[in-house]
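K.L.:
structure for this input, please:
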Amino acid sequence: MANQKNFHYLWLSFLVSSVGDWLYRLALPIIILQRTESPYHAATIFGITFIPWILLSLIGGSLADNYPKKQILILGNTFAIFASLFLIIVLSVTPLNFYLLYAAVFVLASVDPLIHPSFQSIIPEITVSEHFVKTNATVQTIDNTLSIMGPLAGGTIVMLIGGINALWIDMFSFMLAVLILCCLPQQKNTPRSQHIMRKLWLDMIEGARYSYHHRVILSGAMMFLMTNLALNMFEANFIFYMTKVLKYPLVDATLAMAIGGVGSLMASIFAGPVVTRYKAGMLLSSSTILAGLSTLLLLMNTNYLYIGVILGLMSFFGTINVITYFTLRQRTVPKEILGRVISVTRMISYASIPVGSWFGGLLLSWRNSMFIVIMLAGIIRTLAGILARLSPLGKEN
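P.N.:
You can find the predicted model right below:
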């Protein structure tokens, strides 16, 4: 029977693996920059981590609908253990083989899109409906708290023990997550589709057709396509900018990231009254424009505390933006097709992340200054908001 104790196992496994993820996010670019001094390779690797979300999201959703979710979560984290070990081995070899490195990063990044739908959809199976709000709030609180504490604590650990040792901790976090997930109750076998690949293809076609004809939802996905292009031109090169260009120690760079995380936490607190008070189209376009203009404020000062405050401002508007769009999508799309529309729109919006990461790193490798990268990112994000205001999305109530 579903009970709150079962959810405790789920959120504890999420917490453990998320802490490991923060170590991974900080350790990998530091290792690459130390080994190569190349912003191009660091930014390219950052972009590669998002490619599986474009390619595998729909498969993850289909797996969640056709197989026991507990097994998927355990197998996914077990696979991540070996993928992490493979990455550590590749990074330990001299000289660095970038083809193997890119492959190892891609394989490890493939776990999340394959198991994330199972994580989201197992909650109704292990807890009762009266606790849905509380359980979802718990997951969001963990995520927002780690966006503040993760950079500072993770950066300190990486600085003290080194990047490779931090990756070992990441690998052990997957092991601990598997042990915790084994405590979840056994599930009944989910009826399996006899032609899962055909079903996946038909689901994708139906979701794509609906998303294309629902011009408000499509306009929102295109807005996020431009937004993610701009955001990741800067974000993928943040560690390089702080530690190599501005010469700040890693702890100052991660402190700026932690301050930036406060913006997301504040947005999640104020989102309820804000989203219900204002029209969705106006709020989405305005928050995107304000996030773009906030990005341009990074050009005015290079003090790490100032940068942290501006990152907080950017993340505040960005989080309001995301919550508004998710709410709009849930309100307007029929429940029976919502999952497929979420997958299709996420694929569209994520498609520009690898491109933005790669392009930002390419500009820096051509000896262009970070000033150019930030300016382009701010202009593109502001333009995305203006175009959204003129699109069907901007007219949505």
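
K.L.:
CA atoms for contacts and neighbours, from now on please.
P.N.:
Fine.

K.L.:
residue closest to the middle of this protein?
P.N.:
In the chain, the residue lying closest to the centroid (Cα atoms, centre = their mean) is F50, at 8.0 Å.

K.L.:
what does the host helix or strand of T382 contact?
P.N.:
Assessed by DSSP states H and E, T382 sits inside helix 370-390. Defining contact as Cα atoms under 8 Å, 6 or more residues apart in numbering, one finds that helix 370-390 is touched by 219-220, 223-224, 226-227, 229-231, 233-234, 241, 281-282, 284-296, 298-299, 360, 363-364, 394-395.

K.L.:
so which of those residues belong to strands?
P.N.:
Counting by DSSP state E, none of the members of those fall within strands.

K.L.:
among those, the buried ones, what's the PyMOL command?
P.N.:
Those of these that meet the burial criterion (16 or more other Cα atoms under 10 Å) are gathered into one PyMOL selection, given here:
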select buried, resi 219+220+223+224+226+227+229+230+231+233+234+241+281+282+284+285+286+287+288+289+290+291+292+293+294+295+296+298+360+363+364+394
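
K.L.:
surely the residue nearest to the centre of the chain and Y350 touch.
P.N.:
Yes - with the criterion set as Cα atoms under 8 Å, F50 and Y350 qualify as a contacting pair; they are 7.1 Å apart.

K.L.:
show me what contacts E206?
P.N.:
Applying Cα under 8 Å, 6+ apart, we find E206 in contact with R340.

K.L.:
what about L160, distance to S84?
P.N.:
Taking Cα to Cα, to the nearest Å as the measure, L160 falls 21 Å from S84.

K.L.:
run this one through as well so I can compare:
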Amino acid sequence: MASAVSNLGDGIVRTAIPLLAITLTRDPLLVGALTSLSFLPWLLFAIPSGALVDRMDRRRAMSSANLVRAGVVTMLVAAIAIDQVSLVLLYLVTFVLGVAETVYDSASRAMLPQVVRRDQLDRANGPLSSAEVVTQAFLAAPAGSLLFAWLVIAPFVSAAVAYLLAALLILSIVGNLRPARDGRAQTGSTTIRADIREGLRWLRGHELLRGLAVIVGLVAAAETMADSLLVLYVVDTLGLPESAFGVFLVSFGVGGLLGGLAAARIAAKLGRIATLVLSSAVTGGAAIGIGLTSNVWVGAAFFGAVALSVSVFNVLSISLRQALIPEQLFGRVQGAYRTLVWGLIPIGALLGGVVARLTSVPATFVISGVLQVVLAILLWRLLRRHRLQIAAAHQPDPVPAVAS
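P.N.:
Here you go, the predicted model:
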């Protein structure tokens, strides 16, 4: 319940902020900068946040992050109320929300391996991913755009309330969710800096995850070239009103829901490596399709295909990391991994704005898709080289995982 309510707040804010931005400017570079700033914290703070999460009760980390998000959205509500909204303020709010997200996501991802066996991670991550998509796409996105069309301030008030409620619900969870620590950590003889170095060392020495981080980071950057311009594509290319933006995102919800629920079954039938590579290639192909159409229904279908393939890929890649990374190191290594992956996303968002200025928004989608297809080939070569390690990682645990 806490996760669903928090995702509801996320989805409303992510829908409403771009809509608020395009009331101030239609410049694709300035609009794309919002996406860049939302991911920049992963480049700057993912590793320190992961180290922090590896030192504290993960419930407290998640609750504190939601309280920060509630506070910063409330600040935006006040600015709207007194008609003092600016792009600079939207950039600031987006950045702070991103910083809080590094803590919240690191803690929530680290919790799952504490209570789920390695061979069950795909099945556990699938429903979680689907629940996130259902909340954000089916509920939050339409609600965010419709509330915005009704009253500009309404979606932001709703998001602030959702974050506050989620923080309270998280604190009500019973049990000890502190991470397992080695003897030095338990006696407090290590520092945050030493913990960070340990996580970086572990990732640097792991050829599979290191290579995966680089390739997935490039894929994410290419994908964000187009995604950062989605609001302009929907409103200007497809000709939909701003109030329909969130409704259009329902197609993403349909695809994401199906992908999250089907990921484990598809991997069991086709194999984990084939599924990861195929889903990456489909994402690129669908992006090309989006750029080549101005038909609302065709665009929505391609957008749904993007969501389905991204959801499948995310479920399997998250499960792979959870299976490979030691539980006591998970926050730090996950932080380092996401620094590499999500740190490239701001570059992709800014590059998308530049390309759109030089060409057009639809052309940017096509270029993004071509790059993703090329990167899918590199992904296949990496995963094929480490196929035995990938298969071994998902063997059953000697004993079932339990909360520490």
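
K.L.:
now check the second structure for the residue matching the residue nearest to the centre of the first structure.
P.N.:
In the superposition onto the second structure, F50 of the first structure corresponds to F39 when matched by TM-score structural alignment.

K.L.:
how about H213 of the first structure?
P.N.:
Across the two structures, H213 of the first structure finds its equivalent in G205 of the second structure, going by TM-score structural alignment.

K.L.:
please report how far its match lies from V333 of the second structure.
P.N.:
Look at G205 of the second structure and V333 of the second structure: by Cα to Cα, they are 11 Å apart.

K.L.:
okay, those two: which has more neighbours?
P.N.:
Just comparing G205 of the second structure and V333: by other Cα atoms under 10 Å the higher neighbour count belongs to V333, 31 against 10.

K.L.:
excluding chain neighbours, give the residue nearest to that one in space.
P.N.:
Nearest residue to V333 of the second structure, sequence neighbours excluded (Cα to Cα, 6 or more residues apart in numbering): G199, at 4.8 Å.

K.L.:
what count of nearby residues applies to that neighbour?
P.N.:
The criterion is other Cα under 10 Å. On that basis, G199 of the second structure has 23 neighbouring residues.

K.L.:
work out for me the element it sits within.
P.N.:
Using DSSP H and E, G199 of the second structure falls in helix 192-204.

K.L.:
quick one: average offset of that helix versus the first structure, please.
P.N.:
Superposed on the first structure, helix 192-204 of the second structure shows a mean distance of 2.7 Å to its aligned residues (mean Cα distance after the TM-score superposition for the first structure).

K.L.:
buried stuff in that helix?
P.N.:
Neighbour-count burial for helix 192-204 of the second structure [16+ other Cα under 10 Å]: 192, 195-200, 202-204.

K.L.:
turn those residues into CSV, including distance to L20 of the second structure.
P.N.:
Formatted as CSV, the entries for the buried residues of helix 192-204 of the second structure read as follows, by distance: Cα to Cα, whole Å:
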residue, distance to L20 of the second structure
I192, 38
D195, 40
I196, 38
R197, 40
E198, 42
G199, 39
L200, 38
W202, 42
L203, 39
R204, 41
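
K.L.:
which of those residues sits closest to G50 of the second structure?
P.N.:
Distance to G50 of the second structure across the buried residues of helix 192-204 of the second structure (Cα to Cα) is lowest for I196, with 8.2 Å.

K.L.:
L203 of the second structure versus that closest one, what's the distance?
P.N.:
Applying Cα to Cα, the value for I196 of the second structure to L203 of the second structure is 11 Å.

K.L.:
and what of L37 of the second structure?
P.N.:
Look at L37 of the second structure and L203 of the second structure: by Cα to Cα, they are 25 Å apart.

K.L.:
cool, and A323 of the second structure?
P.N.:
Summarising the geometry, the distance separating A323 of the second structure from L203 of the second structure, computed by Cα to Cα, is 14 Å.

K.L.:
got a list of what the residue lying farthest from the centre of the second structure touches?
P.N.:
Distance from the C-alpha centroid of the second structure, by Cα atoms, centre = their mean, peaks at T187 (34.4 Å). For T187 of the second structure, the contact set (Cα under 8 Å, 6+ apart) is empty.

K.L.:
helices of the stretch 151-300 of the second structure, start to end?
P.N.:
154-171, 183-186, 192-204, 207-227, 230-232, 245-248, 250-270, 272-291, 296-324 (DSSP state H, counting those that start in this stretch).
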